[in-house]
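[1] fold the following.
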Amino acid sequence: MVAVDENGAAPKARNPLVFLSGATGPLLGLILLCLFLTFASDNFLSLRNGLNILDQITVLGIMAVGMTFVILLGGIDLSVGSVLALSMMVMGWTANVAGLPMGLAIALALVVSALCGLVVGILITGFRVPAFIATLAMMSVARGLANMITDGQQIVGFPDWFMMLAIDRHFGVLTATVLLMLVVLFISWIFLRYRAEGRTIYAVGGNAEVARLAGINVSLVTIGVYVACAVLAGLAGIVLAARLDSVQPSSGLGYELDTIAAVVIGGTSLSGGAGGIGGTLIGVLIIGVLRNGLNLLNVSPFLQQVIIGVVIVLAVGAETLRRKRA
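    Take a look at the predicted model:
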């Protein structure tokens, strides 16, 4: 069997930029963006602002890992924002209302998230429901359940140690939530690059029928990917709850669009089978740096949405053109 790289093709040579980022185009774009903001704002290039950017991208970074798996498979998941909210509400209700230990409440929230992914995976593989429709339905169901738990009310107040996960900087640099995001990214990168199970995701995304004929259980891989995506969305909800010290059923609105955007900006193909975690990290950083820089420049939030939309189109267009030339 011929070895393949993160983009599903045989590697021609060792390129340290590709090894680190998964996509040279997005990495170059990130560097240029940072250079521009360094000259445009006196406050951008500082340790404090850099750490602030890392704090702000933790939720998006964890969710984007799961979405990378799904898009590599050739699918899509529109339910991640709602699953995030449902996870938060399950944790909040079981801990603050039912009185369960915080650790058990977190575990139950992740189990509920996994069940959401399992249902989506079964709908797609067992009932042949298109991924767009299956996840759109789960988006509505999960959001409704999140509201039903407390009748649309938020829950405030958690143990001090839980809130400190997003505040206390270890060695004066990184919070526990940022460290968690980095661990998730690293483990996922290792899984996709060096584990046979990770390579099957590329195989199914490249051509599901060929993968099936090669002996890969396509249905099992698909279900596993959607479960992993849902669990990571639930984990992101736990991180968001630690940052806010509260949970509310309206959390996560629009997060699915940011998550998909980060993955696509990072060079992962929407048709599946090409991309990787390195590129996704670059995409997450681009969105985080862009939003941070626009805030420093006092750009209107409404104009920020327009600018980010334009960046997404340009990034996808440039990556598509690069792949065609390659």
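[2] going forward, measure contacts and count neighbours with C-alpha atoms only.
    OK.
[3] quick one, strands of the stretch 151-300 of the chain?
    155-156, 169-170, 174-175, 246-247 (DSSP state E, counting those that start in this stretch).
[4] nearest to L32, out of these?
    When the strands of the stretch 151-300 of the chain are ranked by proximity to L32, the top entry is strand 174-175, at 25.1 Å, counting by Cα to Cα.
[5] neighbouring contacts of the closest one?
    Here strand 174-175 makes contact (Cα atoms under 8 Å, 6 or more residues apart in numbering) with L51, D55, L165, A166, I167, D168, R169.
[6] quick check, nearest of these to G152?
    The nearest member of the contacts of strand 174-175 to G152, counting by Cα to Cα, is A166 at 25.1 Å.
[7] another one to check against the first:
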Amino acid sequence: MRSLLRRLPIETYVISFTVALWIALSLATPNFLTESNISNMMRQTSIAAIVAIGVMCTIVIAGIDLSVGSVVAFCGVLFAQMCAHGLALPLAALITLAAGLLVGATNAFAIGRLGIPAFIVTLAGLQVYRGLALLLSGGMTVGGLPPSVKDFARGTTILPNLFWAMLAVGVAVHYLLRYTRTGRYLYAMGSNAEATRRQGINTFRITMVAYVLSSSLAALAGILLVSRLSIASPSMANAYELQAIAAAVVGGASLFGGRGTVLGAVVGAVLFTTMSNAAVLLSVDPFWEMVLEGLLIALVVYLDNLQKRRQSGG
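    I've put the predicted structure just below:
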């Protein structure tokens, strides 16, 4: 049994557990497999998965991004303010994405050029961008948005539009990681940054790619979240950074770098969304949900360590 646990990839356990949970929930409550509930879960998962995919890119290079939840809130409020003041929706979206790109570039510069640890840089960003969201909104919810803002997130083209947005992001990032030189360098840097540097690879550029992706996808998630809610609040996306990191790690990304996949991040997001949905449908105390999520993360890290010992011959 122990040797079997060592052989199977982490994603196998997570997918199996998620499927088992779906089967159990379909038997436990008639409301789980309804069209409205599944559509709602797909919309919720899509936004969470987009954030998790971005964070996974920083974890691959042995970094971390604790600022994404605040970036979602800041960019969401920025987008809503521009729309509420009559700016054309496409232009508001482009400016918001540019703001996210700038946040990522700033993080990468502080980490790659100034030598400040990623944990400290992004922890500071967690405070800074949440504060900017509060300043930009005056601490109030931003409403009065034009009806066109909600059209995309609430629309459906066979499947919810938010799902298609997540799928497009996932395919693009998967292609970058698996089929481009930059993607190979991201994994190489996470495995051994010094060896990567000695091979003449520009590790600062790789750091820039990872953190720009993370913050840009957080900005996109902010736009989509505002579209879904039709309002923006400076307190929205609270703890998104922890959920995104958890989804990436549960999906097989290693906090020591060098490993992580788009599929894993998406599967992790699906699992946590399912657990949250189950808590609501079964009237489970949300505090127990937090306990179970924490235990699940600990179990996945344990399985990850088993695999590392096998690979190292331990």
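[8] quick one on the thing from earlier: columns mean neighbour count and distance to I265 of structure 1 on top of the strands of the stretch 151-300 of structure 1, output as JSON lines?
    Converted to JSON lines, the strands of the stretch 151-300 of structure 1 look like this (neighbours: other Cα atoms under 10 Å; distance: least, Cα to Cα, whole Å):
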{"stretch": "strand 155-156", "mean neighbour count": "16", "distance to I265 of structure 1": "35"}
{"stretch": "strand 169-170", "mean neighbour count": "13", "distance to I265 of structure 1": "30"}
{"stretch": "strand 174-175", "mean neighbour count": "18", "distance to I265 of structure 1": "26"}
{"stretch": "strand 246-247", "mean neighbour count": "22", "distance to I265 of structure 1": "30"}
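[9] to V316 of structure 1, which of these lies closest?
    Closest to V316 of structure 1 of the strands of the stretch 151-300 of structure 1, according to Cα to Cα: strand 174-175, at 31.6 Å.
[10] got the buried residues for stretch 184-192 of structure 1?
    Buried residues in stretch 184-192 of structure 1, counted by 16 or more other Cα atoms under 10 Å: V184, L185, S188, W189, L192.
[11] can you name the two of these that are farthest apart?
    Maximum pairwise distance among these (Cα to Cα): 12.2 Å, between V184 and L192.
[12] okay, and the counterpart of M290 of structure 2 in structure 1 sits in which element?
    Residue correspondence to structure 1 (TM-score structural alignment): M290 of structure 2 is matched to Q305. Under the criterion of DSSP states H and E, Q305 of structure 1 resides in helix 301-325.
[13] how big's the offset between that helix and structure 2?
    Comparison of helix 301-325 of structure 1 with structure 2 after fitting gives an average deviation of 2.1 Å (mean Cα distance after the TM-score superposition for structure 1).
[14] what do you get for stretch 132-141 of structure 1?
    Relative to structure 2, stretch 132-141 of structure 1 is 0.8 Å off (mean Cα distance after the TM-score superposition for structure 1).
[15] what's R212 of structure 1 aligned with over in structure 2?
    Alignment note (TM-score structural alignment): R212 of structure 1 maps to R197 of structure 2.
[16] and for its match, the neighbour number?
    The local packing count at R197 of structure 2 equals 14, with neighbours defined by other Cα atoms under 10 Å.
[17] in this structure it contacts F204, no?
    No: contact criterion Cα atoms under 8 Å: R197 of structure 2 and F204 do not qualify, at 9.5 Å.
[18] ok, for the counterpart of P160 of structure 2 in structure 1, nearest residue in space, not its chain neighbours?
    Matched to structure 1 by TM-score structural alignment, P160 of structure 2 sits across from T175. In space, and not counting its chain neighbours, T175 of structure 1 is closest to R169: 4.4 Å by Cα to Cα, 6 or more residues apart in numbering.
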